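K.L.:
For reference, the sequence and a predicted model appear below.
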Amino acid sequence: MDSQAAARATAAVPGIPRDAEGPVFREPWEAQAFAMAVTLHERGVFSWNEWAAALADEIKTAQADGDPDLGDTYYRHWLATLEKLVVEKQVTTTDTLHRTRDAWDHAADRTPHGAPIVLRPEDFEG
């Protein structure tokens, strides 16, 4: 993802945590989720208006369910929105998302702390 794409996303989607240089992230996965959304937008999967509306709906639902909206859950909402839109747009399926999440958990369980997590075919076998 290039810095111009990140700048366009930051300008188009209100509420993105940012500083003077652009978006800021607390954890690496937040940056990865951001980059995936930017890439999918650039590929025409959704418009920024569509993304912003879906993200706003996700945040409103979370707040109604008790999210205190302290800013620390923003990218959790981002990720949930991303998952919903890729299923809605038929980029993937809910089953594939769950299978991949489970495979990641299996791989993480066997990986020593601090080592890179590597997915193997057997991680997808349940």
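P.N.:
Cool, got the structure. Being a predicted model, the structure only gives us computed values, none of them experimental.

K.L.:
C-alpha only now, for contacts and for neighbours.
P.N.:
OK.

K.L.:
which residues touch the closest residue to Ala62 other than its chain neighbours?
P.N.:
Spatial nearest neighbour of Ala62, chain neighbours left out: His77 (8.0 Å); criterion: CA to CA, 6 or more residues apart in numbering. Contacts for His77 were tallied using CA atoms under 8 Å, 6 or more residues apart in numbering; they are Leu55, Glu58, Ile59, Ala62.

K.L.:
Narrow these to those in helices?
P.N.:
Among those, the members falling in helices are Leu55, Glu58, Ile59, Ala62 (criterion: DSSP state H).

K.L.:
quick one: the strands in this structure?
P.N.:
Under the criterion DSSP state E, the chain contains strands at 18-19, 22-23.

K.L.:
thinking in terms of the whole chain, how far from its middle is the last one?
P.N.:
Think strand 22-23. Distance, stretch centre to chain centre, for strand 22-23: 16 Å (CA atoms, centre = their mean, to the nearest Å).

K.L.:
Could you list the residues in contact with it?
P.N.:
Ala6, Ala7, Thr10, Ile16, Pro17.

K.L.:
again, only this time at 6 Å
P.N.:
Pro17 (CA atoms under 6 Å, 6 or more residues apart in numbering).

K.L.:
another one to put next to it:
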Amino acid sequence: MTGSERDDANGVDAERLAALPPLPTDDEGPVFEAPWQAQAFALAVKLSDEGHFTWKEWAGTLADELAAAEARGEPDDGTRYYHHWVAALERLVVDRRLSTSAALDDCKEAWADAYRHTPHGQPVELHLGPSREL
């Protein structure tokens, strides 16, 4: 199934989707500046494929996040595109009750704490104790 067939099958509003900033791509597909961007992309695709939300719902939520950023006066230079992608993904995950805002905040804080306690140049590892679950 081609991408356009998949979009049609999921009922994506082609005009609204076309209005979104395009993903950076090369001849082989999407290109990401950092691993977390690819992971956020893959997670959104996987959750949509599993039926947690349609691609049309995803595109609408991302468009809302981008519009909110514009209303806040954030520059539209593409540097924060995947930050908005993650914000849209978090919103859908909470709306669909796949997680809670509190659990997401706890996870972010656990990663930030792990980062702060990791020596420079070493990989950041998240160690959850018995009282911390994701």
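P.N.:
Here it is on my side, so go on. The structure presented is a predicted model; accordingly, all values stated were derived computationally and were not measured.

K.L.:
Quick check: which of the strands of the first structure is buried the most?
P.N.:
strand 22-23 (a mean of 16; mean count of other CA atoms under 10 Å).

K.L.:
Now check the second structure for the residue matching Asp69 of the first structure.
P.N.:
The alignment partner of Asp69 of the first structure in the second structure, by TM-score structural alignment, is Asp76.

K.L.:
Apologies, that question was intended for Arg110 of the first structure.
P.N.:
Matched to the second structure by TM-score structural alignment, Arg110 of the first structure sits across from His117.

K.L.:
And Phe25 of the first structure, by the same measure?
P.N.:
Phe25 of the first structure maps onto Phe32 in the second structure, by TM-score structural alignment.

K.L.:
Could you tell me how far its match is located from Ala40 of the second structure?
P.N.:
Distance, Phe32 of the second structure to Ala40 of the second structure, using CA to CA, to the nearest Å: 10 Å.

K.L.:
Kindly report the same for Gly121 of the second structure.
P.N.:
Taking CA to CA as the measure, Gly121 of the second structure falls 23 Å from Ala40 of the second structure.

K.L.:
neighbour count winner among these two?
P.N.:
Ala40 (16 against 6; other CA atoms under 10 Å).

K.L.:
and the more buried one, what does it touch?
P.N.:
By CA under 6 Å, 6+ apart, the contact set of Ala40 of the second structure is empty.

K.L.:
any idea how far it lies from Gly73 of the second structure?
P.N.:
On the measure of CA to CA, Ala40 of the second structure and Gly73 of the second structure end up 24 Å apart.

K.L.:
now swap in Glu65 of the second structure and tell me
P.N.:
13 Å.

K.L.:
Between those two, tell me which one has more neighbours.
P.N.:
Using other CA under 10 Å as the criterion, Glu65 of the second structure and Gly73 rank with Glu65 on top: 21 against 9.

K.L.:
what does the more buried one align to in the first structure?
P.N.:
Glu65 of the second structure maps onto Glu58 in the first structure, by TM-score structural alignment.

K.L.:
pretty sure Arg18 of the first structure is in contact with Val24, am I right?
P.N.:
Yes - with contacts counted by CA atoms under 6 Å, Arg18 of the first structure reaches Val24, the gap being 4.9 Å.

K.L.:
got any residues that touch both of the two?
P.N.:
Joint contacts of Arg18 of the first structure and Val24 (CA under 6 Å, 6+ apart) do not exist.

K.L.:
now the residue nearest the centre of the second structure: how far from Thr54 of the second structure?
P.N.:
Of all residues in the second structure, the one closest to the mean position by CA atoms, centre = their mean is Val86, 3.0 Å from it. Applying CA to CA, the value for Val86 of the second structure to Thr54 of the second structure is 16 Å.
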